[in-house]
Every structure is written in C-alpha cells, then in structure tokens.
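Colleague: this is a predicted model, with the sequence first.
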Amino acid sequence: MAKVKYYYDAENLAYRILKPKAGRNVGYIVLFLVAAGLFGFLCFVVLLNTPFFETPKDRLQAREIENMKIRYEILNRKMDQVDEVLGNIEDRDNNLYRTYFNASAIPEEQRKAGFGGVNRYKDLEGYDNSELVVNTTKRLDVISKELVIQSKSLDEIAKLAKDKEKLLSAIPAIQPVKNEDLRQMASGFGYRSDPFTKIRKFHAGMDFSARTGTPIYATGDGVVVTADNKASGYGNHIVIRHGFGYETLYGHMSKYKVKAGQKVKRGDVIGYVGSTGRSEAPHLHYEVHKNGEVVNPLNFYYGNISAKEFILISKLANQENQSLD
C-alpha cells in the first residue's frame, strides 16, 4: 500500500492529503525504462567481449586465427630446414670453392646482416599476433638476402672456374717434341758453354736434338704473335702468347706451319725441327716466359710424360754441357 503524504494548510489550520500530479508518474516510468535499456545494452556489450558469449562469426574468426598460427609455425619449421641447407652451402662456398680459387671468404656478418634504417614492418605492428608475423617476415627477408648473396657468390665461382679452365689450357704443359722423336736432350736451362765462342753464358731455354723435319707441337693454347726469321740468332722461329703472362718461343725451325694472329691449341703441329739461324746442328730451342721473364721449361712438363721420364730428362737437362745455339 502506497504511503499517503500530507501538507499543512495554514489558512484553514488543518492537514490535508497531498495528491501527486498525473504527469509525474509517467515521467518516472519513462526514466525507469531508459535506465533499464541502458543497463541492458551495457550488459550486452560486456557479454559480447567475454568468451561466454560467442557469435558464429566470432567462432569462425577464432578458427582462422588458430589456423594462421599453425601455418606460421609450419613456415618457421620449413625455414629452419632452408636455413640449415643454406648454412651447409655457405660453409662449402667459403671453405672449399672460394679456397680452391683463391677468393676471399664472404664474412658471416655480411651474409646474416639485417635491414637497417626505416622500419620495414611498421604496417604489421599493433595487432594481437604482430610479434609472430613480424618475426617470421624478418626471418624470411634475411634468408632471401642470404640466397641473393650466395647466388652472386656462385656466379663468381663459375666465372673463376671458367678462368681456371682457360688458365690450365694456356699453361705450356707438354714437351714441344715427343720423346720418341728425340735423339737426345742436348742442353738444359742455365749456364752452358757456347758452341761458337766456347764461353760460358746463360742458356735461356732447352735444346731438343732431333732430325730435320721432326714435328714441333704447341705446348699450350694461345695465339701466334710471331712466325718469321727476323730475330737475330733464332732463325725461323715462332712466339705464342698463351695469356695469363705466359709466352713460349720455338727457334731454329726448318719451316713453320702457322702464321701470326692464328689461334692454336695445345698439341697442334706448328712447325718442324731445323738448324736455321745461329745453330750448330738440327734441334729445337724452346723457351718459356712468365710475365716477361724466362723460366725453366723443365718445370712445366707434366702433361705428357711419366714421372720416370721426367727424372731422366731432368738429369740430362741439368748437366752443364755445351748448348747447340
């Protein structure tokens, strides 16, 4: 039962019942309804943000997020495998390939260097799983950079290998006259007695004694730069430029089979033994030059003779006898 309220009527000196206005009750009802609505809305928002109340869309998004995490985990495992394989390749590159070709190793800090300067991953920050996404992206970028560096290194190794192949072909590595065609190893590199003056002087090559007309072979790949008889003392002679600082000279030929500017391969017949120029008997005078200086040809006969033959030729060549030119 509602309480009855009274007020004092001073004119009539009596208490009278206070009657409420009709509109006030309506206002109270409206205020209650508004308050109840706000409270209900607040409770609804709170429930939406708790795990106790999920919509189908929320459940779908949650599954997609978990699926994304699993995929990132798989991706990181695959990158572990790529990183291991790449590490093995880098190790062989530094300690095998680059060592063999006398190339400097690529420093580890250069291979593993990150990306400085501007934050490349700012757009990926600020989300619930930003750390996972950013770290994975960074790692993928570093591996990509390592692959680029390794690819360039292998390109360099391939070029060095081609140059090495050219070098091996250019080195004068065989005898210019075959052993079966030799009469004897007449004279070696070093001080010898001059056949004409009988004075001891430096002999800049090796003399191969053979019959006139015996074939003479190019000892390495190269280009003929001289094929004439204009040089004093050598008679008919040939000079081949092999590249990499190597040149060879073949003197006292009866005739030559090549001309200046012609490319030759190791083993090609370039002329024939003779006794032209300042010569005492039919033979080939053979010289090897490296970077403009004469070197002992004996150090290069590893391409077509056995160890036993090399020892025999070495003994004969080192005898301080008389040269044939």
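Modeller: Yep, it's here.
Colleague: hey, let's count contacts and neighbours off CA atoms from now on
Modeller: Noted.
Colleague: downstream of the strand ranked longest in the chain, the next helix or strand is which one?
Modeller: When the chain is parsed with DSSP state E, its longest strand is strand 246-256. Downstream of strand 246-256, the first helix or strand assigned by DSSP states H and E is strand 263-264.
Colleague: picking up where we left off before, buried set for the longest strand of the chain?
Modeller: Applying a neighbour-count criterion of 16 or more other C-alpha atoms under 10 Å, the buried positions in strand 246-256 are 246-256.
Colleague: next, the one to line up against it:
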Amino acid sequence: MSKVKYYYDSETLSYRKIERKKRRTFKFIGLFILAAGLFGFLTMFITSQYIESPKEKALKRELANMQLQYQLLNKKMDEAQLVLEDVANRDNNIYRLYFETNPIPDEQRRAGFGGVNRYKNLEGFDNSKLIIESNKRIDMLQKQIVVQSKSLDEIAKLAEEKEKLLAAIPAIQPVSNEDLTRMASGYGYRTDPFTKVRKFHYGMDFTAPRGTPVYASGDGVVIRADSQSSGYGNHIRIDHGFGYISLYAHLYKYNVKKNQKVKRGDLIGFVGNTGRSEAAHLHYEIFKDDERINPLNFYYGNLSAEEFDELLKHATLENQSLD
C-alpha cells in the first residue's frame, strides 16, 4: 500500500494531503521512457563509434594483414625489378655487344599496355588503388621477363653460332712448323717463277718435303678434292661456312674425299709438286665471300707470338713464289 503524502499550507497553517493527478503521472512516465530511449540510443551510437565488436576487430585485423602483405609483395617486386634491370643491363652492354647485335631499347622493355582498361573489375573497392597498382607492377614485370627471356634465347642462339664460327674459321697453319723447310712466299706481289714477271700472289707457299702431312685449318665440308682447276694440280677445297673457304694446292695425294666432314687439325692430304709448281710445297689460300684474303691474318690457333713474328718477317719479303 502506497504511503499518503502531505504538504504544509502556510496560508491555512495546516497540513494538506497531496493529491496525485493521473495526467501528471502519465507525463512523468512518458518523460522517463523518452529519456531512457534517448540514453539507449546515445549509448549504442557511442558504442558503435568507439567500441569495436569482435567481428569488426577480426575484419580490422584481416585488413591490416592484407595491407602488410601488399607492402611485402611490393618490396619483393622492387627486388625483382632490380634483378631484372641488372640482367637487362648485362644483356645490352655485355652479351649483345660481344655478339655484335643491337641492344633492346628501354622503350621496348618498359612498354605499357594499350587499349581497354585492364583493371576495371578491380575498381570500386576500399583498397582499389593499392590492388590496381600492384597488378600493374606484376603485369609490367611479367612483360619485361618475357622480353628478356626472348632476348636470352636469341643470345643463346648467337652463342651457338659464335662457337660454330670460332671452330669453322681457318685459324691454324696447314703445315706444322716442325715439317717446314722454309716459308717460301707470302701474300702479295711476287716474281713468277716461270715468266719472271711481277704478279700478285694470292696465297702462301709452305716449302716442305714431298709427303709432308697437310691439315685442315678449320671445321668444314670438303667441296673439292681433284685436279680439275688450272695450275693448282691436286688440290682440296673446304667450305667452312660463314663465307669462308680454304684451298690446299699442289698435293701429292688426298686423305679425304668430296662431301666429307672434317675438323680443324684433321689430316687431309700430303705436300706434293703437282700442277704449276716449281718445287714441292703447299700453296694455301683463304676465300671470304668469294674474295681471296691474306691467310697470314688467321694463324692465331697454333702459333706462338715468336713463331708468328718469324712467319710475318718471311711472308712480307717480296721474293719469288713457287707457283
């Protein structure tokens, strides 16, 4: 049972009973409910702004981890870019320079992608910029790797060709120094032994006894081994590829036949005195792109510096040739 409350009336100098009006009671109840609702709303608002739920905390951790992973990915791409740039620099300034081929321009290595927007499907997210930039960098790295890979394939092919070229060039003296009597005559103007007229001598004459071994000066294929060329007598011609042909004339006999493959240093024949020849010797010529050139420039394969100087001294004397 509720207590009855009184108040003191100063006018009547007596206590009066407090009469509670129902309307006023409802008003207080309404105000209380409104205040409670407002307090609850403010509490929820403040909580949502400053106090994270477990799900929000998990999402925030996931987002922070994703951003960290993207940063690590970009760091790895920076490192990959540096390595790729170093390979490209070696490619242009060492490998391509050595094999005498044109470098790849930076514009070609770093060319972008034209046409439609390749990254439209990545737009509209909170971290779209980060995702798009990372994808662009990956795509650029992939393209540069493809360009570099094709370049290295080309370099490998050039290296293989270079190796074949180095083996094919007629780079050794066709008669061993131990077997030589003397170096009779070199490339240039000489006195003809038969007409005594000064004329151009297109090869080198190596004087040696009949039957002295003659060696192939480079890898190649025998294209002739006959006596059907005027003045050369029994002679051999070897096609070395790359425009090089070597000729060995006045032979006593052959040790090879037409279409036979030979290696540098293989025994191909023997010194003789056939054809237009005054004495037993080997007449040796080199052709490059159908032009006869000085064989003296190619003896780097089996002569020491001293032996080459001695050969040069005799080869440059304007004396009488033997053919």
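Modeller: Thanks, I have it. All values derive from a computational prediction rather than experimental measurement.
Colleague: re the thing from before, for the longest strand of the first structure, name the packing helices and strands.
Modeller: strand 236-243, strand 269-273, strand 283-290 (3 or more C-alpha pairs under 8 Å, 6 or more residues apart in numbering; DSSP states H and E).
Colleague: again, 10 Å this time
Modeller: If contacts are counted by 3 or more C-alpha pairs under 10 Å, 6 or more residues apart in numbering; DSSP states H and E, strand 246-256 of the first structure sits against helix 130-170, strand 215-217, strand 222-228, strand 236-243, strand 269-273, strand 283-290, strand 293-295.
Colleague: map Met66 of the second structure onto the first structure.
Modeller: The equivalent of Met66 of the second structure in the first structure is Met68 (alignment by TM-score structural alignment).
Colleague: wait, Leu180 of the second structure
Modeller: Aligned by TM-score structural alignment, Leu180 of the second structure pairs with Leu182 of the first structure.
Colleague: show me where the stretch 1-150 of the first structure has strands.
Modeller: With strands called from DSSP state E, counting those that start in this stretch, the stretch 1-150 of the first structure shows them at 6-9, 14-17.
Colleague: so for Ser153 of the first structure, which of those strands sits nearest?
Modeller: strand 6-9 (103.2 Å; C-alpha to C-alpha).
Colleague: count of neighbours near the match of Met66 of the second structure?
Modeller: 14 (other C-alpha atoms under 10 Å).
Colleague: could you do Gly40 of the first structure as well?
Modeller: 12.
Colleague: how about the contacts made by it?
Modeller: Applying C-alpha atoms under 10 Å, 6 or more residues apart in numbering, one finds that Gly40 of the first structure lies in contact with 34, 46.
Colleague: then Ala159 of the second structure?
Modeller: The neighbours of Ala159 of the second structure, taking C-alpha under 10 Å, 6+ apart as the test, are 95, 98-99, 153, 165.
Colleague: ok, it to Asp91 of the second structure distance?
Modeller: With distances taken as C-alpha to C-alpha, to the nearest Å, Ala159 of the second structure is found 13 Å from Asp91 of the second structure.
Colleague: hey, what's in contact with both of the two?
Modeller: Tyr98.
Colleague: give me the secondary structure label for the counterpart of Thr197 of the first structure in the second structure.
Modeller: Aligning on TM-score structural alignment places Thr197 of the first structure opposite Thr195 in the second structure. Recorded secondary structure, Thr195 of the second structure: coil (DSSP: H, G, I helix; E, B strand; the rest coil).
Colleague: Thr195 of the second structure and Asp323 of the second structure, how far apart?
Modeller: The separation that Thr195 of the second structure has from Asp323 of the second structure, given C-alpha to C-alpha, amounts to 11 Å.
Colleague: same check, this time on Ile245 of the second structure
Modeller: For Ile245 of the second structure relative to Asp323 of the second structure (C-alpha to C-alpha), the value is 20 Å.
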